[in-house]
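> got a structure for you, letters missing:
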């Protein structure tokens, strides 16, 4: 059996949120298949976040020869965090990887992130990619650096680049996190809040294959500050969870 057998329980689920990325889907799926061949069995879950172009048709065509490729579709766009959440909700692998659907995240780095997570043991909840050689425009890169700097000083999450879409995490850890829009931007701080370690690895950024970004900037000041304040409050309000042990039922002996 190989990773192409849909009956196998996958070792890894790869979630890719996309919106109007018809020109980028086939190239990225091919790269994921090549990069993750050593991690089989795996599954790839594309979440079509309300695309109005040919994204759905391209995915349907690719699925004919790739039984490990799954598609979830939003009837209308819910945003990147919502798309990631929908993908994780149906993922069958205990370990989940995410990457952006525009080609800027190179799937070749997924195996190293998976290895970093697994080598850390059960106490490690997230392997966070951190981009080097950013290919975004000068304004967006500057805004991102400012936002990451402010976030790092307030949350002290020891992460240089939380906006990188390349993440590998334990599915059970993600499901324990409070959900809100832009959750994926604050995962290192929230994973640490749950008592798990976060490890980091540099990943090389690339220009997007085609088209332009379909999601807005996290760095829009008022939205980013509100989210940051909310996450800071969540961390401050965290209390240790007491260990819970179920008491076994009392049994009585049978009649003599």
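Cool, the structure landed. Note that the structure is a prediction, hence the values are computed from the model and not measured.
> rest of the way, CA atoms for contacts and neighbours
Will do.
> now do the contacts for residue 141.
residue 134 (C-alpha atoms under 8 Å, 6 or more residues apart in numbering).
> comparison target below:
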């Protein structure tokens, strides 16, 4: 069997009831029809040391879904670390990510792949843009202000960095500086590395089961420190063209 060209990475923490429905949707969206990838894909779930039935649910599915691989953190390490764990283990040259709560629509992955197929080679990140958010009013308000502050400080020309639906080149991602919560700043970090990014409108859905693992205050407090750090990285970054000389 050929190595997959696309890896779908899904970080999860206590999402036992969302496992089977989301895996089924990923398979339906990609099996035999992944645009530009010939249906050749794998799914890598990273369980961030869940305390519910998430891991048994994934283990049961492995017998039914040959594309599914399951990794588990020995201790809870956060979403950014889970994403990086999945990317490092991935066999595909390109990575699609989805949040594990089911609010991201796997049917959008072929749309991102199609956008990649008609984009220049220096576009290394296709970021989902939730134009019609299905969150609570307070969460939408908090995200609106957070995006405005981030855009003002980082100038990343990205309307929505919090969407879990993304497509990016594995090698470009692994070359980025790693830190906790880095997944929220991928457009700015990719641009800092000299690559281009594109925002693509995607679907967003209500959470069917389970509860959000974040609150607005906690996210805001962490975000202030992260923004300062990323702004510093951008100011101190330097990209230099290199050519080999005979």
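Arrived safely, thanks for sending. Not measured: the values here are computed from a predicted model.
> superposed, how do the two chains score by TM?
With the length set by TM-score structural alignment, normalised by the length of structure 2, the two chains reach a TM-score of 0.94; 241 aligned residues with a C-alpha RMSD of 1.5 Å.
> mean shift between the helix or strand that contains residue 113 of structure 2 and structure 1?
Here residue 113 of structure 2, judged by DSSP states H and E, is contained in helix 109-117. Helix 109-117 of structure 2: mean distance to aligned residues in structure 1 after superposition is 1.4 Å, counting by mean C-alpha distance after the TM-score superposition for structure 1.
> quick one: the helix or strand following that helix to chain centroid distance?
In the C-terminal direction, the helix or strand that comes right after helix 109-117 of structure 2 (DSSP H and E) is strand 123-130. With C-alpha atoms, centre = their mean, to the nearest Å as the basis, strand 123-130 of structure 2 stands 9 Å off its chain's centre.
> again with stretch 231-245 of structure 2
For stretch 231-245 of structure 2, the distance to the chain centre is 25 Å (C-alpha atoms, centre = their mean).
> contact partners of that stretch?
By C-alpha under 8 Å, 6+ apart, the list of residues contacting stretch 231-245 of structure 2 reads 153, 154, 188, 189, 192, 193, 194.
> could you do stretch 198-211 of structure 1 as well?
Here stretch 198-211 of structure 1 makes contact (C-alpha under 8 Å, 6+ apart) with 21, 23-24, 102-106, 109, 112-113, 116-117, 124-136, 159, 188, 191-192.
> among these, the buried ones, what's the ChimeraX command?
Buried residues among these (16 or more other C-alpha atoms under 10 Å), as a ChimeraX selection:
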select :21,23,24,102,103,104,105,106,109,112,113,116,117,124,125,126,127,128,129,130,131,159,188,191,192
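> before we move on, the earlier item: return the members of the contacts of stretch 231-245 of structure 2 classed as buried.
Looks like the contacts of stretch 231-245 of structure 2 have 154, 188, 189, 192, 193, 194 buried, using 16+ other C-alpha under 10 Å.
> quick one: map the last one onto structure 1.
Spelled out, it's residue 194 of structure 2. Using TM-score structural alignment, the equivalent of residue 194 of structure 2 in structure 1 is residue 195.
> so who does its match touch?
residue 123.
> host element of it?
Here residue 195 of structure 1 is covered by no helix or strand, with elements defined by DSSP H and E.
> and it, how far from residue 88 of structure 1?
Note on residue 195 of structure 1: its distance to residue 88 of structure 1, by C-alpha to C-alpha, to the nearest Å, is 21 Å.
> do the same with residue 56 of structure 1
Taken as C-alpha to C-alpha, the span from residue 56 of structure 1 to residue 88 of structure 1 is 19 Å.
> and for residue 142 of structure 1?
From residue 142 of structure 1 over to residue 88 of structure 1 the distance is 31 Å, taken as C-alpha to C-alpha.
> of these two, which one has the most company?
The residue with more neighbours, out of residue 142 of structure 1 and residue 88, is residue 88; 24 against 13, by other C-alpha atoms under 10 Å.
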